[in-house]
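*Asks:* structure, please.
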Amino acid sequence: MERIFRLAKSLYLAVFTTVAYRAMRREQGDRSNERSPGSIKIVCRYGLKNGLTNGALYNGLALETLGYEVEQPDVTLAMRNPFKRIFCKKGGLFVFHCAAPQFLLLAWPLRRLLRSGKLIGYFAWELAEPPENWPKYEDLWDEIWTPSRFSAQSLAKLYACPIRVVPHVLLKNRSPRRWRKGEEPLTFLTMADARSSLARKNPRAVVAAFLDAFPTEDDVSLVIKLQANPSSEEVNALLAEVEGDARIRVIQETMTRTDVDRLFSGAHVYVSLHRAEGFGLPLLEARLFGLATLATAWSGNLDFMSEENSVLIPYELATMRDEGGVYGEVTWANPDVGAAALAMRRFYEDPAHLAEVAKAGWEASSPERQLARLAEALRTPPLDPLALNVAA
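*Replies:* I've put the predicted structure just below:
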């Protein structure tokens, strides 16, 4: 029965995509004379409450802080009903936070309004090579926005339209954390979502580094927040590696935003031994909560992380098969687990160093600096994809 349902869903999406694309091409046509100034519409499936929706919410708040009029049309319910329409003000910018294959699903409920403004796809991509199955709707959208230069360089290999790097912005701001050695355990935090591949997020490398750094110490802890199918082989392998170690806590249940914030507030170091990142939003969140950040020295996180404000872990590029089946065969970073273990151990041995890294990252990612970078990105002309290819 499940197989029949998946087949029916695939057939519906194929028919819908064909019909919607042709209809929207006719509807859009030459709309240059109908465009008008207006608000910025951040269009997203806000009901999903995932990384995409977090980024959309954060960017909307940041744009409002810069003085723009912002609307946030939620197409969650409309995407289930092709006859449902969403209403908002005409004109301005329509910014669709999604992956390119979902663009038509998000745009369809707003199709009668889109002639009045500019259409922008806000797409993040986490690999050095572009996605092979993403559609080219460049006769519908005017620009692509993406959160990092790494992501822009990848998408420029696929798309010829203007591409603008528009970073995520977080306006939360706590004080830098200090570890009180002897009074509390040194707590490391990592997060991973299987929907975007546990192999890419690489939490098992964090476990390996933690166990290497602290074979017997009992005043340390590691918290792993997973969003995954509990019965998947990847999750079972990770659980087997941490079984019996009371210092390691694996959280698999869905958490509210408040609960996630508590995880950040209770940790001292955020660790991301990722193999690739389009941006690395949890790393930025961690810094605003005052955590020291330790991460692979490759991909989108380098737009806001450096040796001066983080601990960056060396890597080697490796070609392998994604165990989660999300990407197939890919070339990405293989971080040095031994170097990560040494870095984690140094935090333990030298709390002053830990405090310095936490403060440096917190200062470098202050809301004021982030907003300045966003304002500059919006003023700067979009990047030429050909130039991005040359740079890559």
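*Asks:* from here on, contacts and neighbour counts on C-alpha atoms
*Replies:* Will do.
*Asks:* and residue 71, how many neighbours does it have?
*Replies:* Per other CA atoms under 10 Å, the neighbour tally for residue 71 reads 16.
*Asks:* likewise for the one 5 residues further on?
*Replies:* Residue 76 has 16 neighbouring residues, counting by other CA under 10 Å.
*Asks:* hang on, isn't it packed against residue 47?
*Replies:* Yes. With contact defined as CA atoms under 8 Å, residue 76 and residue 47 form a contacting pair (5.7 Å).
*Asks:* please provide the structure for the following sequence as well, for comparison with the first:
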Amino acid sequence: MKAVPDLKVIWQSRWGLPIGYSLSSEAIALQLDQLGVDLFHRPTPWHMPAELNQPRLREIAARSLPDDALQVSYDQADLFYTEHRGYRIGYTMLEVNGLPADWIAACNRMDEIWTPSRWGAETFAAAGVYRPIHVMPLGYDPEHFNTQIPAYRLDNRFTFLSIFEWGERKAPELLLRAYCSAFSRNDDVVLILRINNFDRSISVSQQIANLRLPPDSPPIVILYNQYLSRAQLGSLYRSADCFVLATRGEGWGLPILEAMACGLPVIATNWSAQTEFFRAEVGFPVNVRTLVPAEAKCPYYTGWSWAEPDFDHLVWLMRYVYEHPAEARSVGHAAAAEVAQRWTWRHTAERIVARLAELA
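*Replies:* Now for the predicted structure:
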């Protein structure tokens, strides 16, 4: 796909930070640059110092901003730069079934809104965003997440893997209880948790102890706050037999997508943005029991709800995948083939260019 000549775009976002918005923003920007978009960067002010190491992005960041360009604000809605004189696009997402008032106001100061999923578009419209809303899916890096990545297995046990930042939204207590309900020490299984937790007020070990898991629980291995390169992360996925995430809500669900790209059968909640690419034909969706108040250390969630995964169904699916490994592998292979054809960062950039070309 070729970009439209003289397509100038100001990309407002955070770069050079170890956070999801920054990492995905950089990936999209590099793909847009490769497609020939004349790209400029407007940095979003942030309290953490940025360290931008990618040479091409440093070149783009050093360019003076033009006045006659479209602007895409890829960030939290309350961080949109709304004073740009040209056409303004807000590109954002949230993990609950509503939006804070200041997000709605910021969205309605833009000319149009992009969000990664149809679920998100419906949520934004229902919340009161009246600007045109376009579904603009995100993606993943196929170079580091694919079925050819080497695996380094822990042992021959059937290995479940989960990757998340510890907190209420990821429902770690639900996952651990379900795993220990589905299996005992007599089952040939292991659960690997790759966890980040940078909240000093939270003791993960104490929270796990408070669950009072059964004494005959199967083994659990925890990789705690360990930095992994993308290559190492790809190998970690490939070293597992099944990826499981009992999430209560996702703005996109990148670990789910990366696991699918690596050929893993995935068990994940059937609610929120991951439903854009995750369904029964390419995974094992967990039923939602109900929606519950989104109580967490995040002011954006106040007053809204998210999913409560069905515990019994989660237990059943983990046991089913364990007892039907050939079928599970077949689903994983189908997932890898589909996401490679539809959901890479290149696909994201091509969709963006197609929309920008219409506007230009």
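*Asks:* any idea what the TM-score is?
*Replies:* For this chain pair, the superposition-based TM-score is 0.78 by TM-score structural alignment, normalised by the length of structure 2; 331 aligned residues with a CA RMSD of 3.6 Å.
*Asks:* contact partners for residue 354 of structure 2?
*Replies:* If a contact means CA atoms under 8 Å, 6 or more residues apart in numbering, then residue 354 of structure 2 has no contacts.
*Asks:* pretty sure it sits in a helix.
*Replies:* Yes. Applying DSSP: H, G, I helix; E, B strand; the rest coil, one finds residue 354 of structure 2 inside a helix.
*Asks:* so what does residue 227 of structure 2 match up with in structure 1?
*Replies:* Residue 227 of structure 2 maps onto residue 255 in structure 1, with residues paired by TM-score structural alignment.
*Asks:* typo on my end, it should be residue 309 of structure 2
*Replies:* By TM-score structural alignment, residue 309 of structure 2 lines up with residue 335.
*Asks:* same check on residue 178 of structure 2?
*Replies:* By TM-score structural alignment, residue 178 of structure 2 lines up with residue 209.
*Asks:* on the three-state scheme, residue 154 of structure 2 is what?
*Replies:* coil.
*Asks:* verify the contact between it and residue 238 for me.
*Replies:* No. Applying CA under 8 Å, one finds residue 154 of structure 2 not in contact with residue 238, separated by 11.3 Å.
*Asks:* these two: which is more packed in?
*Replies:* Neighbour tally, residue 154 of structure 2 and residue 238, criterion other CA under 10 Å: the higher count belongs to residue 238, 26 against 14.
*Asks:* so what's the aligned partner of the more buried one in structure 1 closest to, chain neighbours aside?
*Replies:* Using TM-score structural alignment, the partner of residue 238 of structure 2 in structure 1 is residue 265. Closest residue in space to residue 265 of structure 1, ignoring its immediate chain neighbours: residue 289 at 6.4 Å, by CA to CA, 6 or more residues apart in numbering.
*Asks:* map the one you found across to structure 2 for me.
*Replies:* With TM-score structural alignment as the criterion, residue 289 of structure 1 matches residue 262.
*Asks:* so how many other residues sit close to its match?
*Replies:* Based on other CA under 10 Å, the number of other residues close to residue 262 of structure 2 is 29.
*Asks:* what segments of structure 2 are strands?
*Replies:* For structure 2, the strands defined by DSSP state E occupy 8-13, 38-43, 70-74, 88-91, 112-115, 133-135, 158-165, 189-196, 220-224, 242-245, 266-269, 284-286, 288-293, 305-309.
*Asks:* quick one: list the elements packing against the fifth one.
*Replies:* I take that to be strand 112-115 of structure 2. With contacts taken as 3 or more CA pairs under 8 Å, 6 or more residues apart in numbering; DSSP states H and E, strand 112-115 of structure 2 sits against strand 88-91, strand 133-135.
*Asks:* what range in structure 1 does the longest one sit on?
*Replies:* Equivalent residues of strand 88-91 of structure 2 are located at 119-122 in structure 1, counting by TM-score structural alignment.
*Asks:* mean deviation of the matching stretch from structure 2?
*Replies:* Following the fit onto structure 2, the mean deviation recorded for stretch 119-122 of structure 1 is 1.7 Å by mean CA distance after the TM-score superposition for structure 1.
*Asks:* mind listing residues that contact that stretch?
*Replies:* 93-100, 103, 140-146.
*Asks:* which of those residues count as buried?
*Replies:* By neighbour count, with 16 or more other CA atoms under 10 Å, the contacts of stretch 119-122 of structure 1 hold 93-98, 100, 103, 140-146 as buried.
*Asks:* ok, so of those residues, who is nearest residue 176 of structure 1?
*Replies:* The closest of those to residue 176 of structure 1 turns out to be residue 146 (CA to CA; 28.7 Å).
*Asks:* please consider this matter closed, and thank you.
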